[in-house]
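Asks: next come a sequence and a model predicted from it.
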Amino acid sequence: MANHTLEGNRLEAIPRQPVSHRALISAVEGTLADFLACQIPALDTVDPALGGFARTARDLVMAGGKRVRPTFAYWGWRGVAGTGDTLEAVLPALGALELMHTFALVHDDLMDRSETRRGRPTAHRIFAAQHGDRFGDSAGILIGDLCLVWADQLLAKVALPPSVQLEVRARYDRMRIEAIAGQYLDVLGETDPAAWSVERALVVARHKTASYTVQWPLGFGLALAAGMDHRIEEAYQTYGIAVGEAFQLRDDLLGVYGDPAVTGKPACDDLSTGKPTTLLMLARQLATPAQLEELAVAGITRQAEIIAATGAPARLEEMIRARVAEGVTAIADAPIRLDAKTALIELATAVTDRPA
């Protein structure tokens, strides 16, 4: 484990050797805490209600989570970073990804009418408890918007040469566009799930989740290190898409069969909204005529039983394993630092075989 000391929320001295996962998360969260602490007073001076609004946004950002996106960005950067490069120089960029993630979660929860996230009320439910559902929805949208603006502000604090800044920003923008595109397709699928397919569900998984969870954070980290090797770029893209899709397929399974006490989200949320996930599309593809007929009218609990009986969950597990193997192979052959290669191979399994 790398040696480090803490000063407040920040790492006082960040070593040039790779940091432990715990130290990395502490550094990212310290960066976020320091940045957010400077944002709230400015809103407080306008109106006390705005200070409370900003504190709610801060609490959502700091409410925990796996910090997957900054972790992948770090190892994307570390894979090609020079021996003189320090983590401290790129921490604002890593923190910006977590602010963007909060934006996406807040808006996603609102669109899905989710009641809880990480075991706590979602943003729109927090505000609905104050002044009703319409106010809650409006405030939830604004919380997400604020987090996205904060992400831009924090990213702007990274000191990089202009050419590197342009490349970092281009990847960041593409990551945001693909996440929004995937979210639109996700919402569209709920309007006519009968017309959806396994293939289209995988397109949603790739854009809504894989691109901004693994694929582009890795490329973002590569750009931060001014990495230009096309072999590394290709390896990161292959790994990112494969492992990112596997990450979403695991989410599909957890959304139906996960333990709410562990996932922090209600059970069977996807089934209650009729979301055409890859799991549900596979179940329809594999179901007998009798199962298909019952699936259309059954209650949520019975739907979960029918889906299991079709063999769709087992098939999804096979798809997850195949994608993890594809990602591991791509990264094993990549010309990157050994510590990064080892970490990314371990992460491929860690993020796709999880209880929450």
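Replies: Received it, and whenever you're ready, just let me know what you need.
Asks: drop to CA atoms for contacts and neighbour counts, all remaining ones
Replies: OK.
Asks: A308 and A96, how far apart?
Replies: A308 sits 39 Å away from A96, taking Cα to Cα, to the nearest Å as the criterion.
Asks: which one's more surrounded, those two?
Replies: Higher neighbour count among A308 and A96: A96, with 28 against 15, using other Cα atoms under 10 Å.
Asks: below is structure B, check it against A:
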Amino acid sequence: KQWENYFPIQNLTHYGESMGIITAIIGFHLAPLALNQCNFPDTIKQKALNYLFESALETGYGEALDISTTWQTLDEKKQSSKLIHQYKTVNYSAVSPLLFGATLADCHDDNFINNLTLYGQFLGKIFQIQDDILGIFGNPAKTGKSNESDIKEGRWTILIELLNKNCSQSDRKILLDILGKTKRTKLDINIVKKLMAKYAILEKTQAKALAYLYKGIEMIPNITDNKDYQDTLKNLLEFMIKREK
């Protein structure tokens, strides 16, 4: 607001976007700076930094794919969705932070790393599923984002995937025709949501998340036998599936 007296609105928007990008760049570089100032041995810090930057590259690739889906064909959307989940959400939200911690702990136990990775994948998949659910069925007042944008942008989410698999041939044609459009209207969004209600897609999606929750819980004893740590890992899985924003 304080800048509105100095800049026309178009320049004000550019200023805000530029400051957002600059802030993100500064924030990203604070992480390696903080790590470099920690008292870990130099060899461990180097390994951790390498892992951090490799993860950042994968996340950037996933994010680039994600923002490109709006202009992709349906076949391209389907192919991109799995890569986006792999490179962006699952790794960034769960696997990478866990393995980064294991790297700092100088862990060389391959069995532990494999179990931790599997747990992280289940955790990340739950996060992605819940994110997709909130993107269509979430309360904007709680999430802070629209519950229409995923459909409006034609994103191939897990809910769209399940709807495509479970609906009739005639309804599938309606769905694919809508997603194949260059732009989707309010009416299109409502039609897709009604189809989801018709085929109980929300319930099917929640069941998929629950399946990953149980698989994640099964992995916990393979990671640690400490009861407090086990409770923490279990609570983290449950938090991901219950979050409302």
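Replies: Noted; the coordinates are in hand. Given the structure is predicted, the values throughout are model-derived calculations rather than measurements.
Asks: confirm for me that E178 of the first structure is in contact with H207.
Replies: Yes. Look at E178 of the first structure against H207 with Cα atoms under 8 Å: they come within range, at 5.3 Å.
Asks: the first structure: matching residues for stretch 26-38 of the second structure?
Replies: Stretch 26-38 of the second structure corresponds to residues 146-158 in the first structure, going by TM-score structural alignment.
Asks: now do the buried residues in that stretch.
Replies: Across stretch 146-158 of the first structure, burial judged by 16 or more other Cα atoms under 10 Å covers L146, C147, L148, W150, A151, D152, L154, L155, V158.
Asks: which parts of the stretch 251-356 of the first structure are helices?
Replies: Under the criterion DSSP state H, counting those that start in this stretch, the stretch 251-356 of the first structure contains helices at 260-263, 269-273, 278-286, 289-295, 300-310, 312-332, 338-350.
Asks: those helices: which one's closest to A194 of the first structure?
Replies: Proximity to A194 of the first structure (Cα to Cα) singles out helix 278-286 among the helices of the stretch 251-356 of the first structure, at 9.0 Å.
Asks: now what about that closest one, what contacts it?
Replies: For helix 278-286 of the first structure, contacts defined as Cα atoms under 8 Å, 6 or more residues apart in numbering pick out 196-198, 201-202, 249, 252-253, 292, 307, 310-313, 316.
Asks: give me the buried subset of those residues.
Replies: If we count by 16+ other Cα under 10 Å, these have these buried: 196-198, 201-202, 249, 252-253, 292, 307, 310, 312-313, 316.
Asks: got the contact list for the residue positioned nearest the centre of the second structure?
Replies: Central residue of the second structure (Cα atoms, centre = their mean): T89, 3.2 Å from the mean position. Residues in contact with T89 of the second structure, defined by Cα under 8 Å, 6+ apart, are T59, G124, K125, F127, Q128.
Asks: K234 of the second structure pairs with which position in the first structure?
Replies: Mapped onto the first structure by TM-score structural alignment, K234 of the second structure lines up with I345.
Asks: sorry, wrong one. I was asking about N166 of the second structure.
Replies: Under the alignment (TM-score structural alignment), N166 of the second structure maps onto L286 of the first structure.
Asks: one more: E58 of the second structure?
Replies: Looks like E58 of the second structure aligns to E178 there (TM-score structural alignment).
Asks: secondary structure element for its match?
Replies: Assessed by DSSP states H and E, E178 of the first structure sits inside helix 162-191.
Asks: after that helix, next one along is what?
Replies: Next element after helix 162-191 of the first structure (DSSP H and E): helix 198-204.
Asks: OK, contacts around the closest residue to D108 of the first structure other than its chain neighbours?
Replies: Nearest residue to D108 of the first structure in three dimensions, chain neighbours excluded: Q183, at 7.7 Å (Cα to Cα, 6 or more residues apart in numbering). Q183 of the first structure sits next to D108, V204, H207, K208 when contact means Cα under 8 Å, 6+ apart.
Asks: could you export those residues as TSV, including neighbour count, distance to G258 of the first structure and secondary structure?
Replies: Below are these laid out as TSV (neighbours: other Cα atoms under 10 Å; distance: Cα to Cα, whole Å; DSSP: H, G, I helix; E, B strand; the rest coil):
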residue	neighbour count	distance to G258 of the first structure	secondary structure
D108	17	19	helix
V204	27	21	helix
H207	27	23	helix
K208	27	20	helix
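Asks: and which of these is nearest A223 of the first structure?
Replies: So of the contacts of Q183 of the first structure, ranked by how close each gets to A223 of the first structure (Cα to Cα), first place is H207, at 20.1 Å.
Asks: and the alignment partner in the second structure of the closest one, how far is that from S93 of the second structure?
Replies: Matched to the second structure by TM-score structural alignment, H207 of the first structure sits across from Y87. Between Y87 of the second structure and S93 of the second structure the distance is 10 Å, computed by Cα to Cα.
Asks: equivalent analysis for P41 of the second structure, please.
Replies: Relative to S93 of the second structure, P41 of the second structure is positioned 26 Å away (Cα to Cα).
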